[in-house]
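1. The sequence isn't on hand, but the structure is:
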């Protein structure tokens, strides 16, 4: 019941339309990545200075199921939690956030080892395969401010790296349309309900996951082979 309810909430018309598209020969990869067919993005010209100890990045851009799944497969990432950022603590609830008027965006909190992956590399993954930064207040089938593209910076260095990278990508015309990703201070991150955590891992056959999120992980493997962590290693990290 939980699984079908969540799919209906996210994309009420998806299953029948998906069936018609498959009959017409449209692949999941094509459907899920429309608008993301760009040349490989450059490395960030501005990146983080060496740091000791685990660091945290908070990013938003569409459904947090897909974001969590992508970043769990990135080398150096120790833990990814789905949640809400941008609004107040008392509205950090899925039903309230789904109304689109709380200020929250579905987000992920990424705990990572800066000796293995840098903040700039995480942003490169984010812009390359995790989200379409040119879509305003939506991502693919999901529409509303809660699905907007946002980098929530935790300190001045993260702000500097994020704004510089967006400027770099814009100057290079890396995308056919303007980047609308917001760069705003992190005021708080509130973990989502337990049934949202690792949703893609627990429901790999859900049509929403098959068409919208699984292709992102496949693209991560293709575009970032040196950073990609296979499924069996992701499980060991999560259980650590």
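-> Received it, and whenever you're ready, just let me know what you need. Computed from a predicted model, the values in this text were never measured in an experiment.

2. going forward, measure contacts and count neighbours with C-alpha atoms only.
-> Will do.

3. residue ranges of the helices in this protein, please?
-> Assigned by DSSP state H, the chain shows helices spanning 2-10, 14-23, 28-32, 64-72, 94-97, 119-125, 156-171, 199-202, 207-208, 214-223, 231-239.

4. Excluding chain neighbours, what is closest to residue 189?
-> Sequence neighbours aside, residue 85 is the residue nearest to residue 189 in space, at 4.9 Å (criterion: CA to CA, 6 or more residues apart in numbering).

5. neighbours around that neighbour, how many?
-> 27 (other CA atoms under 10 Å).

6. ok, it - contacts?
-> Neighbour list for residue 85: 92, 103, 104, 105, 106, 107, 152, 186, 187, 188, 189, 190 [criterion: CA atoms under 8 Å, 6 or more residues apart in numbering].

7. Residue 205 and residue 63, how far apart?
-> Remark: distance between residue 205 and residue 63 (CA to CA, to the nearest Å) = 17 Å.

8. scratch that, residue 57 is what I was asking about
-> According to CA to CA, residue 57 stands 17 Å off from residue 63.

9. Give me the more crowded residue out of those two.
-> Legend: neighbour count by other CA under 10 Å for residue 57 and residue 63, higher for residue 63 (26 against 19).

10. how about the residue nearest to residue 192 when sequence neighbours are not counted, what does it touch?
-> Residue nearest to residue 192 in three dimensions, not counting chain neighbours: residue 83, with 4.1 Å by CA to CA, 6+ apart. If you count contacts by CA under 8 Å, 6+ apart, residue 83 has them with 64, 106, 107, 108, 109, 189, 190, 191, 192, 193.

11. Count residues in the vicinity of the second one, would you?
-> Here the neighbour count serves as a burial measure; for residue 106 (other CA under 10 Å) it reads 31.

12. Surely it is in contact with residue 63?
-> Yes. If you go by CA atoms under 8 Å, residue 106 and residue 63 touch, sitting 6.2 Å apart.

13. what's the overlap in contacts for these two?
-> residue 147.

14. residue contacts, the residue nearest to the spatial centre of the chain?
-> Against the mean C-alpha coordinate of the chain, by CA atoms, centre = their mean, the closest residue is residue 67 at 2.7 Å. Neighbour list for residue 67: 60, 61, 107, 108, 130, 131 [criterion: CA under 8 Å, 6+ apart].

15. what do you get if the cut-off is 7 Å, keeping everything else the same?
-> Neighbour list for residue 67: 108, 130 [criterion: CA atoms under 7 Å, 6 or more residues apart in numbering].

16. One more: residue 87?
-> Residue 87 neighbours (CA under 7 Å, 6+ apart): 102, 103, 104.

17. okay, pairing it with this:
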């Protein structure tokens, strides 16, 4: 992707984000977003997985869905050991793997992020830890923030049975802790295919840090990643456009 800024994109079913734009822009001008992350969005501090997935080699893939892919991609791009994080679609057919069609919520697709990582640096369990803690709210099934519809569902697309079993064990572990205010509703689906999203969606958080939706919903996730996972955080994200 080129270094030019992405075009303006209005997220479907996001009237609250549109309304927030009128509040956020003056706040940006006044510097009011220099607030601690806790003042903007709460994130749950949770234990790491008790059971870890055994992996070998230097490259593995995981696919996560949790609301708008801008923020999920942005979080994993800031994780040490992640080699690439691509926004895209999973759960439906190739013919409907577009932003326009998937936004209907009728294609079976979820906005998802394909994470390619080095297991010798960051484990699948580490990624799950971050996913459930700061990347999204796992107690919200078919919505995140202002976004509504099954295309924004909380889903782990498991590459294999081992990933599925590790993810389910962690969900059971987290539910038992009672750290969340409601039960975890994240589903686990076998990965059939992953389709990269349109170019203008890639690296959207990094290229548009003052876009109101990003300021309100996604930058707090990056701040939480740095605060809660300082050893995993890296300041310079790995970008799709730089590969």
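-> Looks like it came in fine. Just so it is clear, the structure is predicted and the values come from calculations on it, not from any experiment.

18. Tell me the residue in structure 2 aligned with residue 120 of structure 1.
-> Under the alignment (TM-score structural alignment), residue 120 of structure 1 pairs with residue 125 in structure 2.

19. That match is in contact with residue 47, isn't it?
-> No. Residue 125 of structure 2 lies out of contact with residue 47 (CA atoms under 7 Å); the separation is 10.9 Å.

20. For these two, indicate the residue with more neighbours.
-> Relative neighbour count places residue 125 above the other of residue 125 of structure 2 and residue 47, with 21 against 13, counting by other CA under 10 Å.

21. For the equivalent of residue 206 of structure 1 over in structure 2, give me its contacts.
-> Residue 206 of structure 1 maps onto residue 211 in structure 2, with residues paired by TM-score structural alignment. For residue 211 of structure 2, no contacting residues are found, by CA under 7 Å, 6+ apart.

22. measure residue 211 of structure 2 to residue 72 of structure 2 for me?
-> Remark: distance between residue 211 of structure 2 and residue 72 of structure 2 (CA to CA) = 16 Å.

23. now residue 119 of structure 2
-> Distance from residue 119 of structure 2 to residue 72 of structure 2, by CA to CA: 19 Å.

24. and if you look at residue 197 of structure 2?
-> Remark: distance between residue 197 of structure 2 and residue 72 of structure 2 (CA to CA) = 13 Å.

25. quick one on the thing from earlier: give the buried subset of the contacts of residue 83 of structure 1 as a PyMOL selection command.
-> With 16 or more other CA atoms under 10 Å as the burial test, the buried ones among the contacts of residue 83 of structure 1 are selected in PyMOL as follows:
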select buried, resi 64+106+107+108+109+189+190+191+192
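
26. Specify which member of the contacts of residue 87 of structure 1 is nearest to residue 211 of structure 1.
-> Residue 211 of structure 1 lies nearest to residue 104 out of the contacts of residue 87 of structure 1, by CA to CA, at 24.9 Å.

27. For the contacts of residue 85 of structure 1, work out which two are farthest apart.
-> Spanning the widest gap among these are 92 and 152, at 15.9 Å by CA to CA.

28. In space, what's closest to residue 110 of structure 2 - neighbours in sequence excluded?
-> residue 151 (3.9 Å).

29. One more: residue 59 of structure 1?
-> Of all residues not flanking residue 59 of structure 1 in the chain, residue 151 sits nearest, at 4.9 Å (CA to CA, 6+ apart).

30. What of residue 188 of structure 1?
-> If the residues on either side of it in the chain are set aside, residue 188 of structure 1 comes closest to residue 85, at 5.9 Å by CA to CA, 6+ apart.

31. aligned partner of the one you found in structure 2?
-> So residue 85 of structure 1 corresponds to residue 90, using TM-score structural alignment.

32. For residue 121 of structure 2, see how far away its match is.
-> Relative to residue 121 of structure 2, and taking CA to CA, residue 90 of structure 2 is found at 26 Å.

33. Check residue 175 of structure 2 too.
-> Note on residue 175 of structure 2: its distance to residue 121 of structure 2, by CA to CA, is 27 Å.

34. In terms of neighbours, single out the busier of those two.
-> Between residue 175 of structure 2 and residue 121, residue 175 has the larger neighbour count (other CA under 10 Å), namely 16 against 13.

35. Which residue in structure 1 aligns with the more buried one?
-> Alignment note (TM-score structural alignment): residue 175 of structure 2 maps to residue 170 of structure 1.

36. Quick one: residues contacting its match.
-> By CA under 7 Å, 6+ apart, the neighbours of residue 170 of structure 1 are residue 179.

37. Kindly provide the distance from it to residue 177 of structure 1.
-> 9 Å.

38. got it, and residue 76 of structure 1?
-> As judged by CA to CA, residue 76 of structure 1 and residue 177 of structure 1 stand 31 Å apart.

39. again with residue 209 of structure 1
-> The gap separating residue 209 of structure 1 from residue 177 of structure 1 is 26 Å, by CA to CA.

40. Tell me which of the two has more neighbours.
-> Counted by other CA under 10 Å, residue 209 of structure 1 and residue 177 do not tie: residue 209 has more neighbours, with 21 against 12.

41. Quick check, that one in contact with residue 199.
-> No. The criterion here is CA under 7 Å, and residue 209 of structure 1 misses it with residue 199 at 8.7 Å.

42. Aligned counterpart of residue 202 of structure 2 in structure 1, please.
-> Aligned partner of residue 202 of structure 2 by TM-score structural alignment: residue 197.

43. for the closest residue to its match other than its chain neighbours, what are its contacts?
-> Nearest-residue entry for residue 197 of structure 1: residue 82, 5.9 Å, with adjacent residues in sequence omitted and distances by CA to CA, 6+ apart. Applying CA under 7 Å, 6+ apart, we find residue 82 of structure 1 in contact with 64, 68, 107, 108, 109, 191, 192, 196, 197.

44. separation between residue 82 of structure 1 and residue 141 of structure 1?
-> Distance from residue 82 of structure 1 to residue 141 of structure 1, by CA to CA: 19 Å.

45. Can you point out the buried residues in stretch 221-239 of structure 1?
-> Those would be 221, 223, 224, 227, 228, 229, 234, for stretch 221-239 of structure 1 by 16+ other CA under 10 Å.
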